[in-house]
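Asker: Next input, structure requested:
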Amino acid sequence: MASGMERLTSRMCCVLLSLLLAGVASALEITSTGQTTIDKASTQSVKLDCQFSLAAEDFGPLDIEWSLVPSDNQKDEIVVILFSGDRVYEDYYPPMKGRVHFNAADPKNGDASINLIGLKSSDSGTYQCKVKKAPGIRTKKMVLNVMVRPSKPSCHTEGSTLEGKNIVLRCTSNEGTKPLQYNWEKTSGNKLLPESAVMDPMGGTISVRNVSNSASGTYRCIATNRVGSEDCILHLKVTPPPNTAGIVAGSIIAVLLFLLIIALILFCCCRARHRKKYEKEICNEIREDVPPPKSRVSTARSFTVGSQRSSLGSMSPSNLHEYALKPQYDKIPSEEYDRPPSQIPLPPPSATSTAARMSGPNLSRMGGIPVMIPAQNRDGSIV
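Answerer: Prediction:
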């Protein structure tokens, strides 16, 4: 009988405890039903919602705690902001000091939401809202992803823009949380991409093979991720291929003209140098008169002496005076013409005195006979 009573008592205790727990469970509740994953861009603001309700059975002090739950279970939670004993502790976590606040002036009225401003990429993580009022405890978790929106991309071309060549249009954004997606569109003309264009949305490129003039126009690239987008503009101008034959011909002509100019310069330099050397040699040359041939001189002298003797033998006193006035026959005609004017010998100083001694009576005493002497030109011929 005693054992039966004990069994009944234990059963009643279990029922009362389960009823008590059920009452507590239905008293404190978190009523927020918002999204559990939030994506925000850096520098923006976010509200982490946490609404709750209380019942009469909740008689203990109210505590509200927001914390960062580490991905590693071995690490402790990091408390970000705290409400306890009717007091708010906003500067509890130094990295978020001045950037995190309760949404309501008095959180105990059922609004435990917080606002986080000036978001940084380091603010990303899992946040937990914990509401405690004895004997109840309720929690709610939310994932916050702070992303960097794409920076303004740069658009440029790679490769030749000549017709018939292959070209690549490239779009690159240096900043932005991955994954980034790029989209190209043509904004001019028929607004259609070239038929041979192949677009890579992740790499941000458009490859165009055998590009034609129809591909010319304005293109726009848009870089996008989950928190924003930026774009850039590219102007493409496809040009016809140049005249290769004309370029080659012009190059050859230019080279030939250059070589011709160099040849002329070298020729002029060599000629001037040769002329200068020749003039120097002429200035330093010593000129000498070439003596006449001995045979000619002896012949002329023998002729002159014999002529003089024969003439003297036929002279008369009357024409002896004329002989003294005539040019002397002992001069050699060849020497007079061969020598320069400055070197023509002067008449011997004794020629006049000799003629005087041989004039008139003196010639008669000597047994001579005056003879008329014929005139003689410069060639030695008798006139």
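Asker: all contacts plus neighbour counts: C-alpha atoms, from now on.
Answerer: Noted.
Asker: Give me the distance from the top helix by length along the chain to the chain's centre.
Answerer: The longest helix of the chain (DSSP state H) is helix 244-284. Distance, stretch centre to chain centre, for helix 244-284: 35 Å (CA atoms, centre = their mean, to the nearest Å).
Asker: To compare with the earlier structure, here is another sequence to fold:
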Amino acid sequence: MMGPSGSWILWTLCVCLTPRQNVALRVNMRDSSLEVVQGDSVVLPCSFFTSSPLSRLNIVWTLAPVSSPDSPMQVIVYDHGQVIEEPSLIGRVSFAGIPWSADVILNDTRVSDAGVYHCMVNNPPETSDTSVGELQLSVTAPPSLPVCEWFGDVSVGGSVSLSCSVSEGVPTPELHWDHLEEEEVSLPVHMEDDLSGSVQIFNVSAQTSGLYRCSASNLLGSQSCYVNLSVYSASQSSSGVLEAVTLTLSMVLLMLALVLLLRWLHRTGHDGKGKEEEEEEERYNEIQYTPTVVKRSFV
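Answerer: I've put the predicted structure just below:
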């Protein structure tokens, strides 16, 4: 029978002789995909497990944007106690629990932030094939204000094209054209690409005139722009040109009459002033040459 001291020695020998299991570095992404509304903040989760001290810990976050997936960019780095942010993201990206967690906070999100993020963790001397995590981030946004334009011939019998386009919106906005008259009429839209569409109107008439609205909408909201279309006939055009010519001639004649009146007034004033000067000169001469009366004294 073994005493207490013998049992302790046996347990110590068992622990020392038992081979240790090497716990390699592991990275765990708590979510594989996230969705955020433009302008909001989001936490990109990345946890890691290591058995070594954190004095040589290195964490690198990268992004492969949706717009250019083959050109990944560095987002933020933690290296030997220092944090380095991508210059274009300074003020918007930061670590949430460094060094115990590799979570990253992304503020004021934008559509350009969408893409595939990778969280890479190294903690020498540990190495592992599972030290990289991947996360898909989607950023939704309401439609931007659409731009409405029209092209073509607005005379009766002509053809007109109404164009509408938006610069931003996720999911891709749907475009819809309406003719806003006493009864709202929907018009078929020809999609030129994902963010622009047009409506073709052939053989326009007086009934074609009026206010047209293009609406761009998705799950997050709707924006609209307007076009006011005025269709005129050839007779209306000729009448308008005749009225313009008549008005121009009337203005020319009026200006000519004013010029003649001013010249006449100027000449009349000049003649009147000359006659007054001549009369004053004659009166002066009469006074100057009038014989004086001489008084004589007789003694």
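Asker: Can you calculate the TM-score here?
Answerer: The TM-score (TM-score structural alignment, normalised by the length of the second structure) is 0.51; 218 aligned residues with a CA RMSD of 5.0 Å.
Asker: that older thread, state the next helix or strand along the chain beyond the longest helix of the first structure.
Answerer: Counting by DSSP states H and E, the element after helix 244-284 of the first structure in chain order, helix or strand, is helix 294-313.
Asker: Over in the second structure, find the residue span the helix or strand just after that following helix aligns onto.
Answerer: Toward the C-terminus, helix 294-313 of the first structure is succeeded by helix 320-325 as the next helix or strand (DSSP H and E). Using TM-score structural alignment, helix 320-325 of the first structure corresponds to no residues of the second structure.
Asker: list the buried ones in helix 320-325 of the first structure?
Answerer: Of the residues in helix 320-325 of the first structure, L320, H321, E322, Y323, A324 count as buried by neighbour count, 16 or more other CA atoms under 10 Å.
Asker: Next one: the second one from V208 of the first structure, what distance?
Answerer: Right, H321 of the first structure. Using CA to CA, to the nearest Å, one gets 127 Å for the distance from H321 of the first structure to V208 of the first structure.
Asker: and of the buried residues of helix 320-325 of the first structure, the nearest to E90 of the first structure?
Answerer: Lowest distance from E90 of the first structure to the buried residues of helix 320-325 of the first structure (CA to CA) belongs to A324, with 156.3 Å.
Asker: My understanding was that that closest one contacts S353; is that so?
Answerer: No. Under the criterion of CA atoms under 8 Å, A324 of the first structure is not in contact with S353, lying 9.4 Å apart.
Asker: Q136 of the second structure belongs to a strand?
Answerer: Yes. With DSSP: H, G, I helix; E, B strand; the rest coil as the criterion, Q136 of the second structure is assigned to a strand.
Asker: Pull the number of nearby residues for L247 of the second structure.
Answerer: When counting by other CA atoms under 10 Å, one arrives at 11 neighbours for L247 of the second structure.
Asker: quick one: which helix or strand includes it?
Answerer: Under the assignment given by DSSP H and E, the secondary-structure element containing L247 of the second structure is helix 234-288.
Asker: Does that helix pack against any helices or strands, and if so which?
Answerer: Using 3 or more CA pairs under 8 Å, 6 or more residues apart in numbering; DSSP states H and E as the contact test, no helix or strand touches helix 234-288 of the second structure.
Asker: residues in contact with H118 of the second structure?
Answerer: The contact partners of H118 of the second structure, taken as CA atoms under 8 Å, 6 or more residues apart in numbering, are V60, W61, T62, L63, V132, G133, E134, L135.
Asker: what's the closest non-adjacent residue to the fifth one?
Answerer: Going back to what we said before, that points to V132 of the second structure. The spatially closest residue to V132 of the second structure, leaving aside those adjacent along the chain, is M120, at 4.5 Å (CA to CA, 6 or more residues apart in numbering).
Asker: residues in contact with stretch 134-143 of the second structure?
Answerer: Around stretch 134-143 of the second structure, the neighbours that count as contacts under CA under 8 Å, 6+ apart are 29, 31-38, 44, 109-111, 113-119, 166-171, 173, 216-223.
Asker: if I pick S173 of the first structure, what's in contact with it?
Answerer: With contacts taken as CA under 8 Å, 6+ apart, S173 of the first structure has the following neighbours: P150, S151, K152, P153, S154, A223.
Asker: The fourth one -> the second structure?
Answerer: With TM-score structural alignment as the criterion, P153 of the first structure lines up with P146 in the second structure.
Asker: can you count the residues close to its match?
Answerer: Counted with other CA under 10 Å, P146 of the second structure comes out at 22.
Asker: go on, P242 of the first structure?
Answerer: Using other CA under 10 Å as the criterion, P242 of the first structure is surrounded by 10 other residues.
Asker: Wait, A114 of the second structure touches V42, no?
Answerer: No. In this structure A114 of the second structure lies outside contact range of V42 using CA under 8 Å: 11.7 Å.
Asker: Who has more neighbours out of these two?
Answerer: Neighbours per residue, other CA under 10 Å: of A114 of the second structure and V42, the larger number sits with A114, 22 against 18.
Asker: check contacts around the more buried one.
Answerer: When contacts are taken as CA under 8 Å, 6+ apart, A114 of the second structure is in contact with P65, V66, Q136, L137, S138, V139.
Asker: likewise T246 of the second structure?
Answerer: Remark: with contacts taken as CA under 8 Å, 6+ apart, T246 of the second structure is in contact with nothing.
Asker: can you rerun that using 10 Å?
Answerer: With contacts defined as CA atoms under 10 Å, 6 or more residues apart in numbering, T246 of the second structure is in contact with G240, V252.
Asker: Could you measure from it over to Y284 of the second structure?
Answerer: The value you get for T246 of the second structure to Y284 of the second structure, if CA to CA is used, is 58 Å.
Asker: Compute the number of surrounding residues for L257 of the first structure.
Answerer: Here the neighbour count serves as a burial measure; for L257 of the first structure (other CA under 10 Å) it reads 12.
Asker: which element is Q128 of the first structure on?
Answerer: With elements delineated by DSSP H and E, Q128 of the first structure resides in strand 125-133, which encompasses its position.
Asker: Aligned to R263 of the second structure, what sits in the first structure?
Answerer: Using TM-score structural alignment as the criterion, R263 of the second structure maps onto no position in the first structure.
Asker: how near is R263 of the second structure to F49 of the second structure?
Answerer: Distance, R263 of the second structure to F49 of the second structure, using CA to CA: 103 Å.
Asker: got it, and V185 of the second structure?
Answerer: Using CA to CA, one gets 63 Å for the distance from V185 of the second structure to F49 of the second structure.
Asker: Please say which of the two ends up with more neighbours.
Answerer: When V185 of the second structure is set against F49 and neighbours are counted by other CA under 10 Å, the residue ahead is F49, at 16 against 11.
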